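Q: sequence first, predicted model second:
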Amino acid sequence: MNAPRQKPIQTGKFCGILLVLVLAFAGFFRIVDASLLVDDPRLADGQFLTLLLVPLVSAGLMVVIVTETVITGYNVIRTDASVTDQLMGRPGYVALRGAEAGTAVAGVLVMVAIVPRLFSEGTPAPAGVGLLLLLLAIGVGILALSLLRSFAELVVYR
C-alpha cells in the first residue's frame, strides 16, 4: 500500500487523530496517569485533561478540514471537467467529505455557544459537568468522522 507516500498529509492527519482518540480514551478511563505529562495536580487528572483537550483539538482540526474542503472545491472548479461529473464520479466520497465538513463546522459552532454557559455564574456544578461531557462528545464525533474520512481517502479512494 503506497497511500502513506502518495498522501502524506492524510496519513499524518489519520495517525494524529488516532493518537488523540487513544490518549483521550486512556485518560478518560484513567488507564494512563497524566501526572507524568503535567506538573499541575489540577490538570493531572486524565479525565479533566481529556475534557479540555479533545474539544480544543477538534476545533483546531475544524480549521484543517475547512481548509482542505476549500482547496478541494477550488481544484474542482478549476479543472476542465464539469463540476457535476466530478461530484457524481465519487458520490460516497463527496457525501463523506460534506458530512465531515458540516459536522466540524456545526460542532465547533455549538461548542462556541456552550462555552459561555459553562462559565456563567448561574450554571450549577452538575450542569457544568454535563456541558463538559457534551463538549467531549461533540469533539469525539468530529475526530471520529474525520478519522473515517481520512481512512476512506487512504484506503478506499486512493
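A: Yep, that arrived. Residues are numbered from 1 along each chain as shown.
Q: CA only for contacts and neighbour counts going forward, please
A: Noted.
Q: next one: residue 132 from residue 119, what distance?
A: Residue 132 sits at a distance of 11 Å from residue 119 (criterion: C-alpha to C-alpha, to the nearest Å).
Q: putting a second one here so we can go through both:
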Amino acid sequence: MAEQVQAASQAVAMIPAMSAVAHESTLVEVIARLESIERQQDRLHEEFNELKALVQQTREGPERFEKRLDDQIKAFNLDQQRLPARLHNATASKGPNPIKAPPTASGKTPKNFPNTKGEFEHLTRERYETIMVEYGIPISGDITAKRDTLRSFLGIPA
C-alpha cells in the first residue's frame, strides 16, 4: 500500500500546477462549449419536430389522395351511366319527343320525372327544384334559369 501512495504522490507531482487565471479561462471555455452544445441540441430538437410533422403528413397524405381519387372515379362512373340518357335526350327536338331520366347518385331515377320534352318545358318551379335536388344540382335563379340549368344537365336541346 505504501508503494501505491508513493506512486500516486509522484503522479500528482507531475501534473503541472495551474494558476487561478488558467482555471478561470478553462472554466470559460467549458461554459462556452456547453452553451454551444445546448444551442446545437435545440436546433436538432426543432429539426426533429419538423421531420415528425412531415412524416405525419406523409401518413395522412396517401389516405386523402386515395379518397379524392375514389370520389373522382365514382363521379366519372356516374357520368358514364348518365351518358346514354343524355345522348337520347339530345335527339328530343320537339315537344312530343320522349326523354329519359339519367340515374341519380343513388342509381335511381327522380320521382315525377317528365316523359316528354313538352312536359319538361312546362314543369312547375317546385318540380324543377325537386329534380335538381335529386341530382345534386345547385338551385339558383328564377324558373327560366332553373329550366336552362336542368336542360343542360339532362342534355335536352333548347
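A: Great, that's in hand. Treat the numbers as computed from the prediction; the structure is a model and nothing was measured.
Q: quick one: TM-score?
A: After superposition, the two chains reach a TM-score of 0.23 (TM-score structural alignment, normalised by the length of the first structure), with 52 aligned residues with a C-alpha RMSD of 3.5 Å.
Q: so which of residue 132 and residue 119 of the first structure has more stuff around it?
A: Between residue 132 of the first structure and residue 119, residue 132 has the larger neighbour count (other C-alpha atoms under 10 Å), namely 20 against 10.
Q: for that one, what are its contacts?
A: For residue 132 of the first structure, the set of contacting residues under the criterion of C-alpha atoms under 8 Å, 6 or more residues apart in numbering consists of 51, 118.
Q: can you tell me the helix or strand for it?
A: Assigned by DSSP states H and E, residue 132 of the first structure belongs to helix 125-151.
Q: cool, and residue 116 of the first structure?
A: Residue 116 of the first structure is located in helix 91-119, with elements delineated by DSSP H and E.
Q: do the same with residue 31 of the second structure
A: Residue 31 of the second structure is part of helix 20-89 when elements are defined by DSSP H and E.
Q: how about whichever helix or strand comes after that helix: buried residues?
A: Toward the C-terminal end, the helix or strand that comes next after helix 20-89 of the second structure (DSSP H and E) is helix 117-121. Within helix 117-121 of the second structure, the residues that qualify as buried by neighbour count (16 or more other C-alpha atoms under 10 Å) are 117, 118, 120, 121.
Q: quick one: the third one and residue 89 of the second structure, what's the gap?
A: The spacing between residue 120 of the second structure and residue 89 of the second structure, counted by C-alpha to C-alpha, is 11 Å.
Q: could you do the first one as well?
A: Counting by C-alpha to C-alpha, the gap between residue 117 of the second structure and residue 89 of the second structure amounts to 8 Å.
Q: the second one too?
A: With the distance defined as C-alpha to C-alpha, residue 118 of the second structure ends up 12 Å from residue 89 of the second structure.
Q: residue 3 of the second structure too?
A: When distances are taken as C-alpha to C-alpha, residue 3 of the second structure and residue 89 of the second structure turn out to be 113 Å apart.
Q: these two: who's more crowded?
A: In this comparison of residue 3 of the second structure against residue 89, neighbours counted by other C-alpha under 10 Å, the higher total goes to residue 89 at 23 against 8.
Q: hmm, that one is touching residue 154, no?
A: Yes: between residue 89 of the second structure and residue 154 a contact is recorded at 7.0 Å, counting by C-alpha atoms under 8 Å.
Q: picking up where we left off before, wait, which of the buried residues of helix 117-121 of the second structure is closest to residue 66 of the second structure?
A: The shortest distance between residue 66 of the second structure and any of these, using C-alpha to C-alpha, involves residue 120 and amounts to 39.1 Å.
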